[in-house]
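Student: below is the structure, and that's it, no one-letter string:
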């Protein structure tokens, strides 16, 4: 989706200008970034959020959004002031009931100074009242708020929250959510989790959604428009909620033929990844012009373009695999993106094998042979690709090759134990590539540092194993393209607009 480098100097200088002496010795401002080297000013320091309560009102005709965000947090330092990531117009901020001073800094920082400093370990309730027209707001030259003919959608990576709620916008600070949205009668509001209630009054209908498990800010989504909603359950009884814009046109049938298989695919994925980690699942297809899909937690976002060439269950497999790899276990830093994308792509390879359209090894051979040694594909390091290459094809395809190399190295028994054990042992937390390597070594009992370095961190084409070299030599030609490849290839740019 978005790839950018932010110059640290400008925002740091702006923050210094805003420094206000703390009223007690030792109290310091929270950092304007959580510490991610890819995105220095995403997230914030000094506190940890446990819950967001968002009460919103949205007018589709004018794109006007009004909101009150109640944020429950706890300070992690003696705090004189702190930032939230946000773009809309703020009218009032209260901290623990008292009015707080606020201003803005940089391109997306809301800087809040409470009436009295906050000691480390203090429970904090922050209330932000705000309004604005999200489609008129941009930061760093882009927007993640997408207008549709009958409403709007908030869904993007690595950020989308700034356009509709104030937050600590980094996956390291996961929280639970209540999202309550009032829209004109006849319009619907869809978000993550389970629908708690609907109510109508004076021409407005309010939809209230709850996400009861920790959720990263970029995985929170909001879709407003006129949808056809279908419901069902998986074999394990997990509610399935899918939604389709009523004006999808020629893409409607293919979208439904793909997304309506969500329950079946979740059942299949549990065999490899363990029990589904959340209390609902599903997807929605709004009438947007974007080209990507996104693993928004429990309620996957799909662009209609994903189905422009017909049904594509492979993209559904990819996004649902993320519910374990990326949502349940989230990355510690954006450089750890391989754990999300390499394994979601490998799930597509497993689905290909399940469907009889090419085995994981056939797909690995095909990808490996398709990129000669001098191809720039091999210069991208999936284990630390850099912000400009975070969603490069190599992170997906070379990333999946690394997963297959791990499987070859440890054997199927250990490999599938790793695949299923990882989301169980790190449930609802965050983890890095280094954490995954340590886990794989623990489960397999094998040293894997050289393998991880070769496949994830070297900017060159790894040598083929002796067995693979012999197999390719026997074939005398490049491996035949597996039948599933076109569907898989269609998701190569699944996170690009």
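Tutor: Nice, thanks for sending it over. Predicted model, so just to flag it, every value in this text is computed and none were measured. Numbers count the residues shown, from 1 in each chain.
Student: alpha carbons only for contacts and neighbour counts from here, please
Tutor: Noted.
Student: how about the contacts made by the closest residue to residue 430 other than its chain neighbours?
Tutor: Leaving aside its chain neighbours, residue 430 sits nearest to residue 330 (4.6 Å; criterion: Cα to Cα, 6 or more residues apart in numbering). Residue 330 is in contact with 171, 172, 216, 340, 428, 429, 430, 431, counting by Cα atoms under 8 Å, 6 or more residues apart in numbering.
Student: for those residues, pick the one with the most neighbours.
Tutor: Greatest neighbour count in the contacts of residue 330, by other Cα atoms under 10 Å, goes to residue 171: 27 neighbours.
Student: next, the distance between the ends of stretch 144-155.
Tutor: Start-to-end span of stretch 144-155 (Cα to Cα, to the nearest Å) is 7 Å.
Student: could you do stretch 60-68 as well?
Tutor: End-to-end distance of stretch 60-68 (Cα to Cα): 18 Å.
Student: cool, stretch 2-10 as well?
Tutor: Per Cα to Cα, stretch 2-10 runs 20 Å from first to last residue.
Student: likewise stretch 20-31?
Tutor: 14 Å.
Student: what does stretch 350-364 give?
Tutor: Termini of stretch 350-364 sit 11 Å apart (Cα to Cα).
Student: helices of this structure, start to end?
Tutor: Taking DSSP state H as the criterion, the chain carries its helices at 8-17, 252-259, 262-273, 313-321, 337-354, 360-370, 393-410, 412-425, 433-444, 449-452, 466-475, 485-489.
Student: against that first model, consider the following:
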């Protein structure tokens, strides 16, 4: 879902010889690019290599927030690589490339590594980084996404968090599989992505091992350490199900469990709409402090306790689980394409409401269309290109969902279902753009949809009523009694895109 973003910093912390080489020449040896080329966040991610696997081993002490780690990265150079960058904010102690010591320097969250030998294009490469630090004290350009709690920490954030606990290629374009090992003092629990493969104790410390075998974006890898009740059982599709609830939830424990424990049911519903669930495990984690948002961490979304203040809230569960398809399996190719994540996850809430009989998607569309007058700032954000400062604006969510209902009105239920299922099947474990989705929608519908998508995604102002825009006349009528789902949707989205 969301975390306030920040630009890469220039606070230098040199750890070895400074090695800032010029860009690589086409066809020759050279360094990888220090960014992935994202127009909103040009410093995020890196070029020159492709990661296939991360092995992350961290030892975390809640008492002083000290983290010590060793991360091994398995990668393949995409060019003859003389130097490369990793995104990392903590202090490296050593870097080895293919077993040999490498020179390195650090500037903000850019860790530049120069191996002893050029890495041939297409070869097997391993990067091993040893490091330590106190993540809650590391600030880069005013940004610190690390969440320290009274009993531990939450490595949860979007679009950045990984640099505060492991080095990597921090952009959704470069997904990888993960082994995450978290060692904490006995009596402390540690939860991460995927399947819990082992737990063992030695000399007062317990190591929790987690594995996810499907491609995962770096910001969707997480861990939560603290005092948790952990429940493990069989979930939907016969998969491992793990849920974790902070001991400090108090009176919110009941509504939190009444919501998150419906995860298998919600996944069964969503798979009936979107197609096969793309991952190997499921569950969720609810924190009692430290965060006021929810995030779709792959296989195991993380929820703030605040979502359950007014009782059970299945809308937020539906939203984060829909992200497993839209955001996790099919990720943004660049952060400009955030509508593909948030618009679809929000519309999934409308479909759930329709199925539960608490308000049809059209009734919800009509409500929100009438709720925002033409001069409301809501209509000044274009979900298809919201701008760096409005990546998580409310319009990306609600106007984004309205776009899909408008598309449904123009192409019909069966065609929309075909578009969505084809999209998640063809883009599975990769990335997509808004333009690619529009092209698919036109292909499947046999219609020219420029008027609809331009009005809803790329033009400031309230889309007018009309057949081409998918806005029916019913949207002009303000209902005396809004759909029953509205209250839950409103309080859910108020937190989802709250700028904290």
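Tutor: That came through, no problem. Just so we're clear, the structure is a prediction, and the values are computed from it rather than from any experiment.
Student: just give the TM-score of the two.
Tutor: Superposed pair, TM-score by TM-score structural alignment, normalised by the length of the first structure: 0.94. Supporting alignment: 490 aligned residues with a Cα RMSD of 2.2 Å.
Student: residue 299 of the first structure is in contact with residue 209, isn't it?
Tutor: No - using Cα atoms under 8 Å, residue 299 of the first structure makes no contact with residue 209, being 11.4 Å away.
Student: those two: which is more packed in?
Tutor: residue 299 (29 against 22).
Student: residues contacting that one?
Tutor: Counted by Cα under 8 Å, 6+ apart, residue 299 of the first structure has contacts 191, 192, 193, 221, 241, 242, 281, 282, 283, 284.
Student: leaving out chain neighbours, which residue sits closest to the aligned residue in the second structure for residue 82 of the first structure?
Tutor: Applying TM-score structural alignment, one finds that residue 82 of the first structure aligns to residue 84 in the second structure. Once flanking residues are discounted, residue 84 of the second structure sits nearest to residue 32: 4.8 Å by Cα to Cα, 6+ apart.
Student: give me the aligned partner of that neighbour over in the first structure.
Tutor: By TM-score structural alignment, residue 32 of the second structure lines up with residue 30.
Student: how close does its match sit to residue 112 of the first structure?
Tutor: 10 Å.
Student: overlap of the contact sets of those two?
Tutor: Contact criterion Cα under 8 Å, 6+ apart; residues shared by residue 30 of the first structure and residue 112: 81, 82, 83.
Student: spatially central residue in the second structure, please.
Tutor: For the second structure, the residue nearest the mean C-alpha position is residue 220 (4.8 Å; Cα atoms, centre = their mean).
Student: let me see the contact set for the residue nearest to that residue when sequence neighbours are not counted.
Tutor: Leaving aside its sequence neighbours, residue 220 of the second structure sits nearest to residue 297 (Cα to Cα, 6+ apart; 4.5 Å). Going by Cα under 8 Å, 6+ apart, residue 297 of the second structure touches 156, 193, 219, 220, 221, 222, 328.
Student: do that again at 10 Å, thanks
Tutor: 1, 156-158, 192-194, 216-223, 284-285, 303, 320-321, 323-324, 327-328 (Cα atoms under 10 Å, 6 or more residues apart in numbering).
Student: repeat that for residue 20 of the first structure.
Tutor: Residue 20 of the first structure makes contacts with 28, 29, 80, 81, 113, as judged by Cα under 10 Å, 6+ apart.
Student: and for residue 428 of the first structure?
Tutor: Applying Cα under 10 Å, 6+ apart, the residues near residue 428 of the first structure are 174-175, 213-216, 277-278, 324, 326-330.
Student: out of these, which two sit at the greatest distance?
Tutor: Maximum pairwise distance among these (Cα to Cα): 16.6 Å, between 175 and 324.
Student: higher neighbour count, these two?
Tutor: More crowded of residue 175 of the first structure and residue 324, by other Cα under 10 Å: residue 324, with 29 against 23.
Student: the residue lying closest to that one once chain neighbours are set aside and residue 340 of the first structure: what is the separation?
Tutor: When the adjacent residues along the chain are set aside, residue 324 of the first structure lies closest to residue 423, with 6.0 Å between them (Cα to Cα, 6+ apart). Using Cα to Cα, residue 423 of the first structure is found at 12 Å from residue 340 of the first structure.
Student: what touches both of these two?
Tutor: 323, 324, 325, 326, 327, 329, 330.
Student: filter those residues down to the buried ones and hand me the ChimeraX line.
Tutor: Per 16 or more other Cα atoms under 10 Å, the buried members of these correspond to this ChimeraX selection:
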select :323,324,325,326,327,329,330
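Student: quick revisit: tell me the spacing between the residue nearest to residue 84 of the second structure and residue 228 of the second structure.
Tutor: Residue 32 of the second structure is 42 Å from residue 228 of the second structure, by Cα to Cα.
Student: all set, thanks.
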